[in-house]
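[1] Below: sequence and its predicted model.
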Amino acid sequence: MDAEGQESFREFVRSRSGALLRTAVLLSGGDQHAAEDLLQNALVKAVGRWYRIDEPEAYVRQVLYRQQISRWRLKWPRRELAVAEPPETPVAGDGASTAELRIVLRGALAKLTARQRTVLVLRYFEDLPEAEVAALLGCSVGTVRSTTHRSLARLRGLAPELARLEGPGTRTGSPDFSPVEVGP
């Protein structure tokens, strides 16, 4: 790669690594170290094909999703690290801050299976349509719908205080994760 290509890649990493890392953190269930590994591997794959990539961010996101899928398809998946429970959950109407909701959401997402978490991140954080999620995950649209339904039900059970994230523009029962950014 020539100097111009190197500078172009460096600029891409500088400008987009924060957003890509947030997605990786969500995909990895809040595990910062696993997210950093996931992103680093995706960037390594991207630098090798830098001149042939038309849309670098789309390419890197696709690599992130596929690497995460490969992780949860392993014959013997890694055990999730058990962590302390999130702080006391906010009571409705007490003006809980966005930071507290972020902690609750991250903890609840970490308790979902990798497949459930991946489907929710792609559908609601990345705002992808069901057909695109199905294509990325290599499954049917029906599987995406049923996994989304079960994942949301489990998420609501794990963190009922997230119900206040539902806005007037959201589908009934589907959270709008956009106001709460889950990042490092």
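    Yep, that arrived.
[2] Every contact and neighbour count from this point should use C-alpha atoms.
    Noted.
[3] In the protein, which helix is the longest?
    In terms of residue count, the longest helix belonging to the chain (DSSP state H) is helix 3-27.
[4] In addition, the following structure is provided for comparison:
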Amino acid sequence: MSDDETFRDFVTRQWEPLSRTAYLLTRDRALAEDLVQSALEKTHRHWRRVDAPEVYTRRVMINTAISWRRRRRWTEVPLLPTDEGGQSDPYGQADNRQVLLRALRSLPPRTQAILVLRYFEDRSEAEIAQVLGCSAGSVKSQASRGIARLRELLRQEGAGNTSTSLLGGLA
């Protein structure tokens, strides 16, 4: 199989999981697609040298998302209808999801990445450490601090009674 064929196969298999991660990192479907395409473009440039394409592509995606966020920090403030808080969705689960995403959005980018990879993608500490280029202990401590901060933010947002259910499967 040629390099182009193996890359095409990789993209076909990984598009959905990468898109899901990108959405959780960017909270915007269009930006998520741009992020995945940008990461895949960078991966394709180095395809012959990449030993673990999934890990490499996720690392590129996370680094690119952080870079985009730094660049946009002072010039763009996304205002989505769901950010206004005055609108309520008749389905409690959707409301809870928005509360959780808002709280997640306020965390530092690296902590967001760790929580997304750990709890939304169900990756192990070792896999996350490999993706982010840090130790497993660092992943554990940042995840623990991130969960504590999420609980605090949910309490502040008035979701105190529901914070346990919002964090459901999160440690």
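    In hand now; what should we look at? In this text, all values refer to a predicted model and were calculated from it rather than measured experimentally.
[5] sorry, back to before: what helices and strands are in contact with the longest helix of structure 1?
    When contacts are defined as 3 or more CA pairs under 8 Å, 6 or more residues apart in numbering; DSSP states H and E, helix 3-27 of structure 1 sits against helix 32-48, helix 56-72, helix 114-120.
[6] which one of those helices lies closest to residue 7 of structure 1?
    helix 32-48 (11.4 Å; CA to CA).
[7] Identify the residue range in structure 2 corresponding to the closest one.
    Counting by TM-score structural alignment, helix 32-48 of structure 1 pairs with residues 29-45 of structure 2.
[8] Can you list the buried residues in that stretch?
    31-33, 35-40, 43-44 (16 or more other CA atoms under 10 Å).
[9] now stretch 106-125 of structure 1: how far from the chain's centre is it?
    Put simply, stretch 106-125 of structure 1 sits 6 Å off its chain's centre (CA atoms, centre = their mean, to the nearest Å).
[10] quick one: buried residues of that stretch?
    Using 16+ other CA under 10 Å as the test for burial, stretch 106-125 of structure 1 gives 106-112, 114-125.
[11] What helix or strand is residue 90 of structure 1 located in?
    For residue 90 of structure 1, there is no enclosing helix or strand under DSSP states H and E.
[12] For it, which non-adjacent residue is spatially closest?
    Nearest non-adjacent residue to residue 90 of structure 1, counting by CA to CA, 6 or more residues apart in numbering: residue 96, 5.8 Å away.
[13] mind checking the SS state of the one you found?
    coil (DSSP: H, G, I helix; E, B strand; the rest coil).
[14] burial of it, as a residue count?
    As a burial measure, residue 96 of structure 1 scores 12 neighbours (other CA atoms under 10 Å).
[15] and residue 40 of structure 1, how far is that from residue 129 of structure 1?
    27 Å (CA to CA, to the nearest Å).
[16] same thing with residue 105 of structure 1?
    Taken as CA to CA, the span from residue 105 of structure 1 to residue 129 of structure 1 is 22 Å.
[17] Which residues does the match of helix 32-48 of structure 1 contact?
    7, 11, 15, 18-19, 22-23, 25-26, 50, 53, 56-58, 60-61, 64-65 (CA atoms under 8 Å, 6 or more residues apart in numbering).
[18] Structure 2: matching residues for stretch 12-20 of structure 1?
    So stretch 12-20 of structure 1 sits over residues 10-18 in structure 2, by TM-score structural alignment.
[19] Report the distance from that stretch to the chain centre.
    With CA atoms, centre = their mean, you get 16 Å for stretch 10-18 of structure 2.
[20] Quick one: average offset of that stretch versus structure 1, please.
    Stretch 10-18 of structure 2 differs from its equivalent in structure 1 by a mean of 1.1 Å after superposition (mean CA distance after the TM-score superposition for structure 1).
[21] Then stretch 55-64 of structure 2?
    Looks like 1.1 Å for stretch 55-64 of structure 2 (mean CA distance after the TM-score superposition for structure 1).
[22] which residues of structure 1 does that stretch align to?
    Using TM-score structural alignment, stretch 55-64 of structure 2 pairs with 58-67 in structure 1.
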